[in-house]
Structure formats: C-alpha cells, structure tokens
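*Asks:* Here is a sequence with its predicted model. Questions after.
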Amino acid sequence: MAPSHATTHTIHLLEQATGIVMPVYFRPDTDPAFARSLLQETVALFVREVANPAHICLSVDGPGPAGETAHAVAAELGLQVVQAPQNGGKLAALRRGMQHLLQNPDLRYLAAVDQDGDHFGNELLNFVRCAEHVAQVQQTDRVLVLGNRLSRHRPLGFLRGEQEELANRMLVDALTYHAARCGRPLVWQFAAVDAPLPDFHSGYKLFSRTTAEAVFTAPPNLAGCSETAYYRHACEAVMIVESLQTGAILATVNRRTFDEQPTSVFATMDRSQLAADMIIWPCKRLEVPGPFVAQWLANHLPTLLLGTLAPQGQAELLAIQERVLAAFGQPMPAGDAIRRPRFI
C-alpha cells in the first residue's frame, strides 16, 4: 500500500474516490440571485477537486426556491441532486445525500460540507491525507476526520462561540463517562493535538465509507428527543457520537474559516433551545444520569467568558441550564446567578 503521506496517492483518492454531500436550504425570502451566486461559488471550490463532478451531490432540504437553484447549478456543472419532499433539517438532508452517493461502490471517502462558502475545497486534500494516515497506522476502515476551526468565536460571533464551547465540553464529559462504563477507552491520539478539545460542532467532516454507511444508513436514534433536536440542533453531535459508537477513530485537521459567515439559518432559531439540544441529545444517547449532567453544567458554566457579559451573558447561560436540567428532571439551583468561586 502507498504510504499515507504519498502526495500522488492522496490526490488520486481525492479525485477518483471521494464523494461530497452538500445540504442546500435557503429561506423563502432569500434573494434568488444571491442564493445562486453563493451556491455556485461554494460548489466551484469543490468541483475542481474531483475528477467527476457527479461525485458531488446537492441534497435539497425540502420544497422551495433552494430546489430550483440547486437544479440549475447542478445542470450547469454536472452534479447530482436529491430533493426531499419536506424540510427535515440538515441531518435529514445529509442522510439522503449520503445514501445516494453510497450507491457508488468506487467512493472510499464521503465529505459533508456546508453551502455557505465557509468550507474551502482546497483543504479537502488534507482531510483525505489525514484519513489515510489514520487508516494505515491503526489498520482500520473506520475513520472520521473533523475540520477544526482555528477560531469559533470569529466566524460564529461571541455568543454562539461560547454556546459551542459549552456543548463541546459537555460532549467530552459524556463520551468519557460512556467510555468508562463500557470499558472502551477513547482513541483520541489523532484528535486536537494542538487544541484543548475537538471542534465537535464544525460542519466540515470526512467519513470513511464504512463509517458513513454506519452513520447514515442506520435507523435514526432520537434517544427520546424531538426531531428538531436530532435533525437540526444536535446534528453535528449526532454524527460525532454515532461514528464513535460504531468504532470510528476520530482525527482532526485545522481548517480556515471566514471572519464572518455570509449566511446562517441558525440566526432564525431559538438560540437557548439550540444550545440545550446540543447537550441534551448526546447525554441522552450515551445514557448519562441527570445528576451527572447537572454537575457537569455547574462545573463548566463559571469558566465561560460569556458569564462576564453582565447581565445578558449570565442570562443566556442560565436559560440553557434550565432547559437541559428540565430534560433530565433535575431542579434548577436556587437563586438567579451562576454558582462560582468568590475569588480568582
């Protein structure tokens, strides 16, 4: 087998054996010219990376203007399109697109990328190189490569950056708890070597074929949560958890991002419930008892810089805490402030 660092080998895999799924959704009030321009520019970054444009699948999430836009761009560039009859959320669109591309037996890797231009096609080669390295070193066909953003706060803004920081820390706790209970240590030697923890909620991911089959063709496990929580709010956590549950080895590569995203559907969501669901689903799926969830929240909330933005920051964190604790039948601590040390 070619060494994992061999440039020609990796380029061949990227060009000939890598599929790309891009969920497509635009709000009904989105300017059609803007939508088409954004999608064209984003797709153009990836068309140049693969030998066959049909290895790229635009997965339209429901009816509406996104379908017309996607079909027009696909016809122009030779891409594939699948479209859901109803809007189901990002994860539903990814499942549909992945299942479609998995019909091609020649694809060894499948990437999930966003439509907003924040995922750069020229960096996909590093994802494939990383995946090949892990596969060879560990002798496995189960790999998930996660694109670590160099900053979360800059592209997301301070509030969402802090929300994701909290969700990431809680996910580490939940995964560690579950690993200890199951007697299977987490294999993280390829993940976040130069960062405190992986950027779990980054949307730029590369799955080995075996991992993609396990994650995107298995029946969905809502773990007692709502479809909104599973398919929309916690979709990135779902892909992480289900990959690891099937034995995938997590690896990370650093990636670039814009200082400001051109568009985001998250701006229209209930931000407190969004952040809460990013915590609730993985903790439910990994069968974490309520008292543990409550204490982990109590541990992490005082450490977040968002709490120093008075009074709005603390109110945001308390709203998340209230929703998470309610989902696990745990009472809110008395008082209207985060419990923290008196001095630092």
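*Replies:* It's in.

*Asks:* C-alpha only now, for contacts and for neighbours.
*Replies:* Noted.

*Asks:* Give me the contacts around the lengthiest helix in the chain.
*Replies:* If you go by DSSP state H, the chain has its longest helix at helix 158-182. Under the criterion C-alpha atoms under 8 Å, 6 or more residues apart in numbering, residues 152-154, 185-186, 197-201, 237, 241, 275, 278-279, 282-283, 286-288, 296-297, 300-301, 304-306 lie in contact with helix 158-182.

*Asks:* isn't Val215 right next to Met239, touching?
*Replies:* Yes - look at Val215 against Met239 with C-alpha atoms under 8 Å: they come within range, at 6.7 Å.

*Asks:* which strands and helices sit next to the helix or strand hosting Ala66?
*Replies:* Using DSSP states H and E, Ala66 sits within helix 65-77. With contacts taken as 3 or more C-alpha pairs under 8 Å, 6 or more residues apart in numbering; DSSP states H and E, helix 65-77 sits against helix 32-47, strand 56-60, strand 80-83.

*Asks:* let's bring in a second model and compare:
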Amino acid sequence: MMQSEYLRAVDDLRESSGVVIPAFFPSATDIQLASDLLTDTALGCCSLLGSPARVCISVDGENPAADAARRLQTKYGLAVVVSARNKGKLGALHEGLTILVRDESLRYFLLVDQDGDHFPNELPNFVRAARHVASSAKHDRVLVLGRRSSRHHPMGYLRGELEELADRMLVDCLQYRAVREGVPLNLQFALLLDEFPDFHSGYKLLTRPLVTSFLENGVSLEGLSEDAVYRHAVEAVLTVEAVLSGGIIVSVARSTFNEQPITAFGQLNRCRLVADKIIWPARRLRVPAAFIGQWFENHLARLRLATLAPGGKEELIEIRNLVRQAFDLPELAREIEGPPFL
C-alpha cells in the first residue's frame, strides 16, 4: 500500500527535515551567475522548510561562495559553515551534516547541489518516497536518489556515458559485497524503468540513522588521495556507506534543465575523475582485481561512447588503464572487444 500522503510529507519536510547545500565557486566561474543560482536554490528550500536555520550552506573553504552565503545568512537567517580549507564536496557535506544533526528533531537530511539544476519544489517527493519505504519495508535507514530521466541531455553525451559506466560498475561492486556477506542487495525500490540506479545524482535524501553512521564512522581513503575521495568519488562514498550501514536504496524522479546552467566538469581531469569513482567503491567493498577487470570490459563493450571516434574510444581506454593500474592488472591492447555481430 502506498504510504506517501502529500500533506504528511509536507509536514515532515517543514518540521523534521534539513537541507545541506555544498557551495564552491571556482575562479573561472561567472561569480554573479553562480551566486544567483545558489540564492535561488537556498531560498527555494527555505520556502518549504519550517525554519531557514534548517537550510545549511556549507562552503568548501574560503572562496567567493562564502560571501554569497554570508549575505543570505544575514538577510534570511540560513545556517552557514565555511570549512577551514578547500577539501572537496564530501568535506562540505560532512561539515553541513554535522551542523544540522545537532537538531534532534530532524529525521530527513536532503543534499542539494548549488547549481540551480536541483529544484526545491521537488523536495516533498523525496520525503514521500522515504516515508513510503520506511513504512513498507519497516526500515528506518533509507537513501533516496534523485533519478534523472536522462543523463546525456543535461550533462552532455560524454559525461552521460561516463556516469553510466561508473553507475554500472557500482552496481556490480554492491552485488559482489551482497553475495560475499550473504545479505541480498535490496533494489526493489530503486529499479522500475532503469537497469541501474542514478547513484551519481547530486540530489539525495538520507534518514537520520544513516547520517549519524556516516558522521561517526568517518571515510576511509582506501589508499587513494584525499582529492580522489573527497572531490571525485563523493556520490559513490555516500551510497556505499549508506548500504554498509544497512540502508535501502530508493529512486525518485527529479527534473533537470535540458542543459545544466553551470558546471565545473570541464575543468577536471575527466579520466582521473571517473576512474576514482570506480576504484574507491571497489576497494571499499573488497572486490578482487580480476572481477573489476572483467566487469570493466563487460561495460565498455556496450557503451556507445566508443563509437565516437577517435576521442570517445581513447578516453575509455585511458580510464581503463587507470583502473587496471590501481588493481595491479596488466595493461591491455588499446582496443575494445565485444560481440562480432549486432
């Protein structure tokens, strides 16, 4: 039975929910545009929550986003925390959650990116989904993922393909851990129209037990650099730690613009970024190297990015090399092998 009554969800959003908005404006960003988008997102969230103090803008080190956040704090009463140093999105989320979890009345913690592409009007649906699963599964540890109808349209073809690769690999890793531990991976609330969840969406909800576990347990770097984990593997970390803490994964549809208003993706080393999204969860979940190597080949063969010659194929091969190096696997020929016929 559906347990997602709208008015009760709105009450829970108003009385029992908090929002963390991680904020960072790179030097190459249009600061005015970034500030406008952050303001729109933050005030939109405030309009739905009972108190602006339950909306926390967590600024990742001193940068122009701090000035924008402090103006909003002064004028509207939002919570603001500025990290001592620029550590990465995961660090900003950690700081923001640390602030909000002190309010013991909060049961739902929503993570909303600053870019204007995560619409506050959809916050009630995340709470409705969490309420439904908590009631249906009799379980208070719930992770809700904001599922985009398309990765390719808002983010571009290249990034859409790369996120699909990372998502598919993460499913494989979680399934391996489930079999090894004898605990079936519950995806009944996460897969309705898709083959794999939208793990790398920046719009999420965690229930209080998952947040307290995340804050208490900390994050293991698994032999990787801090940048790899706190900047690159952020969404994988949140997902894996939630599952390891007994969380059930839920998907709820979320809207996006047809093209993201602003993004820092083009300023990053794409191959390193995607490789780290794959390497960290594989190490955290103790997946053997041979499995990682074969799963990677399984997914490369189906990605259409390889047909975008020559750049798409070369980018996938570079990611493959980085992943294989991390697991001491020998380098393969610079080819992608798959079935001979369609």
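*Replies:* Done, it's in. It should be emphasised that the depicted structure is a prediction, and the values quoted were computed from it without experimental measurement.

*Asks:* so how much does the helix holding Ala66 of structure 1 differ from structure 2 once superposed?
*Replies:* Compared with structure 2 after the fit, helix 65-77 of structure 1 shows a mean deviation of 1.3 Å (mean C-alpha distance after the TM-score superposition for structure 1).

*Asks:* Chain neighbours aside, what residue packs nearest to the most centrally placed residue in structure 2?
*Replies:* Centroid-nearest residue in structure 2, with C-alpha atoms, centre = their mean: Glu235, separated by 3.1 Å. Distance criterion C-alpha to C-alpha, 6 or more residues apart in numbering; nearest residue to Glu235 of structure 2, sequence neighbours excluded, is His200 at 5.2 Å.

*Asks:* Let me know how buried the one you found is, in neighbour terms.
*Replies:* Using other C-alpha atoms under 10 Å, the number of residues around His200 of structure 2 comes to 23.

*Asks:* My reading is that it lies in a strand. Confirm?
*Replies:* No - going by DSSP: H, G, I helix; E, B strand; the rest coil, the assignment for His200 of structure 2 is coil, not a strand.

*Asks:* contacting residues for it?
*Replies:* His200 of structure 2 makes contact with 163, 167, 235-236 under the criterion C-alpha under 8 Å, 6+ apart.

*Asks:* ok, now with 10 Å
*Replies:* Counting by C-alpha atoms under 10 Å, 6 or more residues apart in numbering, His200 of structure 2 touches 145-147, 151, 163-164, 166-167, 170, 233-236, 238-239, 277.

*Asks:* got the helices and strands packed on helix 65-77 of structure 1 as a markdown table, with distance to Leu175 of structure 1 columns?
*Replies:* Formatted as a markdown table, the helices and strands packed on helix 65-77 of structure 1 follow (distance: least, C-alpha to C-alpha, whole Å):
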| stretch | distance to Leu175 of structure 1 |
| --- | --- |
| helix 32-47 | 33 |
| strand 56-60 | 30 |
| strand 80-83 | 33 |
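
*Asks:* Quick one, which of the ones you listed gets closest to Glu132 of structure 1.
*Replies:* helix 32-47 (19.6 Å; C-alpha to C-alpha).

*Asks:* which secondary structure elements does the closest one contact?
*Replies:* strand 18-24, strand 56-60, helix 65-77 (3 or more C-alpha pairs under 10 Å, 6 or more residues apart in numbering; DSSP states H and E).

*Asks:* now those in a markdown table, with mean neighbour count?
*Replies:* Shown next, in a markdown table, are the helices and strands packed on helix 32-47 of structure 1 (neighbours: other C-alpha atoms under 10 Å):
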| stretch | mean neighbour count |
| --- | --- |
| strand 18-24 | 27 |
| strand 56-60 | 28 |
| helix 65-77 | 18 |
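
*Asks:* Next, count neighbours for Pro196 of structure 1.
*Replies:* The number of residues near Pro196 of structure 1, taken as other C-alpha under 10 Å, comes to 9.

*Asks:* how close does Arg96 of structure 1 sit to Gly183 of structure 1?
*Replies:* Here Arg96 of structure 1 is placed at a distance of 34 Å from Gly183 of structure 1 (C-alpha to C-alpha, to the nearest Å).
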